[in-house]
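sequence first, then the predicted structure, then my questions.
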Amino acid sequence: MNLLRLTAVEAGKMMRAGEITPAELTAAFLDQIERHDGEIAAFLHIRKEEAAEEAARTFVDGDSPGLAGIPTAIKDVLCVEGQPTTCASRYLENYMPIYTATCVRQLQEAGIINLGKTNMDEFAMGSSTENSAFGPTRNPWDVTRVPGGSSGGSAAAVAAGEAVWAVGSDTGGSIRQPAAFCGVVGLKPTYGCVSRYGLVAFASSFDQVGPITRDVADAALALRYLTGKDPLDSTSLEHPEGIRAPEDSDLTGLRVGVVSDLLAGGVDPGVCSSFDAVMEKLESAGARVGEARLPHAEYALPAYYILAPAEASANLARYDGVRYGHRAAGAGDITGMYEQTRREGFGEEVQRRIMLGTYALSSGYYDAYYGQAQKVRTLIVEDFTRAFGHYDLLVSPTTPTTAFRLGEKTGDPLTMYMSDICTIPVNLAGLPAISIPSGLADGLPAGFQMIAPAFRENLLLRAARAAEELIGFDSVSPFIEGRD
């Protein structure tokens, strides 16, 4: 049996039945990391000995939580006490948190085996994981291509069979876009469903933690242990429905709106063909498909790249070389120390977004840029509200292209930003969305995005599970079984 092919649900059942042990399962994934991560570079920090020891101590029986004994990877944007948390930045290269993020603590209490911390774009700013200060991650489907970002390490780890599932964060598509590029499932929950305490902030009104998994059932299982109100995060709340396993997969009568505004231009023909094939399958399964409009979606990208950098410029002001992190040597005065520290510590993309955000918030430009972008955000929320008056779910391609080649877009930030054109509107509205593989386009995975009203994760997961069964895509076997 190839243990690397097991989903979390399957592995949990086998451990509870005594067919495998957490130690055996963890050893298989640690061996896969040792053999292949030198090429993939999904991990920044691997807990080889610690994970093996944790697995040896873990006992799983019928009363154990569903994630007990499951080897899990954690994006390096989440603090874990006593483990490096770098955010893929030189600035935090030696930072060791003294506390653990609430969502990670909940996973620890559920019995996960923490394999280590995954690579990402620096401070979660990017769409390719090429902005990591420690080098890029490579796509397991084609190592000359990017895995997406900013949670590219997490998505690549799952696709390469280096973890059963992984934790990511999504600010403008950073879970769903790499999931699409790597042929796995990525779920962004409703804003507030998962505590942000211990998540190193990029844009606080957008950031949300979620799972990257092999299939939809695993996404539901992981989300069940991630959600919950946290007194340490005032924006968090209890999920009003609770997260359930997506057992009912009947699509009969489900009203599905295709967001034509996200298909208006720039979507590759292969991605469109893959998307259209899924829509035909949904219709044949009884879904009622129509056209949905988000009239202000064309303004989502410019609004996001005003609002998110504005929040980032405020959040990253704390990195001044005084309290923790990198401090430049040899500066003549405190102002020079600030400037030199931030110049040395932050990469090019982070510096670019700080400058964008500072400009948008500056005197004389606040109303013209930040204020107008907030109005656009309100209009997009209203667009979604109207659309959900006619449809139960909205759908689009997750990304306009499949994974592009390493270095292909690094010199053109605007082209890079377009990678998130289908995902950003969801973050502006704070809604739940999931990306599932829709098939292959020119030999590379394409993603199918489903969007639900706020707190309708259970509806979203049921529909995604049904679509997944109709598509029949194998998320992991090409890399795991096709390479030595």
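Cool, the structure landed.

hey, let's count contacts and neighbours off CA atoms from now on
OK.

give me the contacts around stretch 449-465.
Stretch 449-465 is contacted from outside by 176, 189-190, 216-217, 220, 239-241, 243-251, 385, 388, 392-398, 426, 430-436, using C-alpha atoms under 8 Å, 6 or more residues apart in numbering.

just the buried subset of those residues, written out for PyMOL, thanks.
To isolate the buried ones among the contacts of stretch 449-465 in PyMOL, judged by 16 or more other C-alpha atoms under 10 Å, type:
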select buried, resi 176+189+190+216+217+220+239+243+244+245+246+251+385+388+392+393+394+395+396+397+398+426+430+431+432+433+434+435+436
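
could you list which of the contacts of stretch 449-465 belong to strands?
Cross-referencing the contacts of stretch 449-465 against strands under DSSP state E gives 393, 394, 395, 396, 397, 433, 434, 435, 436.

then this one, side by side with the first:
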Amino acid sequence: MTLKHKTVGELHELLVNKEVSVVELTKATLDDIKAREEAVGSFITIAEDEALTQAAKIDEKGIDVDNVMAGIPLAVKDNISTKGILTTAASKMLYNYEPIFDATSVANAYEKDMVVIGKTNMDEFAMGGSTETSYFKKTKNAWDQTKVPGGSSGGSATAVASGQVRLSLGSDTGGSIRQPAAFNGVVGMKPTYGTVSRFGLIAFGSSLDQIGPFSQTVKENAQLLNVIAGHDAKDATSAQLVVADYASKIGQEIKGLKIALPKEYIGEGIDPQIKDCILQAAKHLESLGAVVEEVSLPHSKYGVAVYYIIASSEASSNLQRFDGIRYGFRAEDATNLDEIYIKTRSQGFGEEVKRRIMLGTFSLSSGYYDAYFKKAGQVRTLIIQDFEKVFADYDLILGPTAPTVAFDLDSLSHDPVAMYLADLLTIPVNLAGLPGISIPAGFVEGLPVGLQLIGPKHSEETIYQVAAAFEATTDYHKQQPVIFGGEN
């Protein structure tokens, strides 16, 4: 029996009917991971023993018919804390760190009897857009191993796209779920800020970070969000709102919904072939009864500049704790306390992390705070107001997820500004704390194109409704890379 290409719902049915055990499903998943790992490099740690132990416990307890996630393997980005399983944030600084607690999102997954199968590769401390800044390895695109997988959650995206796992968790600070989802032709959701607890997420930009799900289909994505979302007293920024079922609107028609297409999202800097794909997607949504009209988000052009001041400033503060004293890497050649700090941080952090720490420290420094950090905060407010004006008249916004398809490995790693500009279309969503999804919407030169749908705060059900309507009437999500048995 092959378990490839089976949805979570289909796997659940097999488990309930005892046609397959959780241990057998876990072993099959581990085999899939090992068979493709050399080609894509999705994982930093494969938690084989822990996963099989957890699977055996679930088999002993039995599968709850009403719990669709029981026994389903889950890959977790390596900046999300997992008790007893190495959690490195892809950095030399945390090369040996085994947490003594689970992140709330992971604890929620365990509570629903999911099986954590391993920790996925990422850009170091989530700083990057290509998963090339990892201390351990470079992950490769599932569709073309000469291309980047996107970042920073590249490993979580390729693990799903290559068929290593059905579901994974990532984190999104400026596009780190949506952009790799687009580059790998899978579904990636960045929920409303505060929807998923940040407790146990190794902090990068505390006002921007959000954990979210990757999946092959829209429904599976909503089902995983159901598991990990919810108020958490351990996270002061956790939203009080409780949503019964994020999949509740899936299957409903979208006739009459008003969708905005910002002219800035299909203008300068966007690959013309990507623009064509998105305009075709807009026409398709119109054919399903939605109303699509052009609007303007005039301050979105400042998003990248604002983001790199705010995110780097927050990173500068958040990364102070990595000092070689309490845990993680410590420089061996230090002879006094000052040297421990200086040498540990110089040797333990990669170039991109050090660049952002310095950027942030400069922005927060006396004499520059008003000119940079304060000004960035003010422009952030203008970006938020732009979205609010559009959402006064429209249900959702659509546009491309990324301005290009996946680029060549090593092609932008020496040009940080070009790498930063690749997040042009995803960053404003984080600055405004909004939910956004990327779904497959076509191909350019054999590489996937992502359609981004953005909604007002706590509109995930509507986003899933429109995404599922698009998915149900197109076949882009059914096309798979060669590594997962496809012809592309």
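That came through, no problem. What you are looking at is a predicted structure, and each value in this text was computed from that prediction instead of being measured.

any chance of the ones in strands among the contacts of stretch 449-465 of the first structure in a markdown table with distance to residue 48 of the first structure as columns?
Conversion of those to a markdown table gives the following (distance: C-alpha to C-alpha, whole Å):
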| residue | distance to residue 48 of the first structure |
| --- | --- |
| 393 | 42 |
| 394 | 42 |
| 395 | 40 |
| 396 | 39 |
| 397 | 37 |
| 433 | 33 |
| 434 | 31 |
| 435 | 30 |
| 436 | 30 |
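
now, which of those residues sits nearest residue 230 of the first structure?
Closest approach to residue 230 of the first structure among these (C-alpha to C-alpha): residue 433, at 22.1 Å.

what segments of the stretch 351-488 of the second structure are strands?
396-400, 436-444, 447-454 (DSSP state E, counting those that start in this stretch).

closest to residue 34 of the second structure out of these?
Of the strands of the stretch 351-488 of the second structure, nearest to residue 34 of the second structure by C-alpha to C-alpha is strand 447-454, at 24.2 Å.

mean per-residue distance, the closest one versus the first structure.
Superposing on the first structure and averaging over aligned pairs (mean C-alpha distance after the TM-score superposition for the first structure), strand 447-454 of the second structure comes out at 0.3 Å.

in the first structure, point out the residues matching that strand.
Aligned by TM-score structural alignment, strand 447-454 of the second structure falls on residues 444-451 of the first structure.

buried residues in stretch 58-71 of the first structure?
Within stretch 58-71 of the first structure, the residues that count as buried by 16+ other C-alpha under 10 Å are 58, 60, 65, 66, 67, 68, 69, 70, 71.

on that earlier part again, Serialize the strands of the stretch 351-488 of the second structure to CSV and add fields for distance to residue 349 of the second structure.
What follows is those, written out as CSV (distance: least, C-alpha to C-alpha, whole Å):
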stretch, distance to residue 349 of the second structure
strand 396-400, 33
strand 436-444, 31
strand 447-454, 32
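
residue contacts, residue 405 of the first structure?
Residue 405 of the first structure neighbours (C-alpha under 8 Å, 6+ apart): 144, 145, 146.

trace it over to the second structure, please.
Counting by TM-score structural alignment, the partner of residue 405 of the first structure is residue 408.

can you tell me how far that match sits from residue 218 of the second structure?
Plainly put, residue 408 of the second structure is 28 Å away from residue 218 of the second structure if you go by C-alpha to C-alpha, to the nearest Å.

and the helices in the stretch 201-350 of the first structure?
Here the stretch 201-350 of the first structure has its helices, by DSSP state H, counting those that start in this stretch, at 216-226, 269-284, 300-315, 334-345, 348-361.

try the stretch 351-488 of the second structure
So, for the stretch 351-488 of the second structure - with DSSP H, counting those that start in this stretch - the helices run 351-364, 375-391, 416-421, 427-431, 460-472.

the first structure: matching residues for stretch 81-96 of the second structure?
Under the alignment (TM-score structural alignment), stretch 81-96 of the second structure falls on residues 79-94 in the first structure.

got the end-to-end distance for that stretch?
Taking C-alpha to C-alpha, stretch 79-94 of the first structure runs 13 Å from one end to the other.

mind listing what's buried in it?
Buried, per 16+ other C-alpha under 10 Å, within stretch 79-94 of the first structure: 79-80, 83-93.

over to stretch 440-448 of the second structure?
Buried residues in stretch 440-448 of the second structure, counted by 16+ other C-alpha under 10 Å: 440, 441, 442, 443, 447, 448.

how about those residues in JSON lines, adding distance to residue 416 of the second structure?
Output for those, formatted as JSON lines (distance: C-alpha to C-alpha, whole Å):
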{"residue": "440", "distance to residue 416 of the second structure": "27"}
{"residue": "441", "distance to residue 416 of the second structure": "28"}
{"residue": "442", "distance to residue 416 of the second structure": "28"}
{"residue": "443", "distance to residue 416 of the second structure": "26"}
{"residue": "447", "distance to residue 416 of the second structure": "23"}
{"residue": "448", "distance to residue 416 of the second structure": "24"}
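
counterpart of residue 438 of the second structure in the first structure?
Checking TM-score structural alignment: residue 438 of the second structure goes with residue 435.

if we ignore the residues flanking it in sequence, what's nearest that match?
residue 449 (4.4 Å; C-alpha to C-alpha, 6 or more residues apart in numbering).

what's stretch 362-381 of the second structure aligned against in the first structure?
Going by TM-score structural alignment: stretch 362-381 of the second structure matches residues 359-378.
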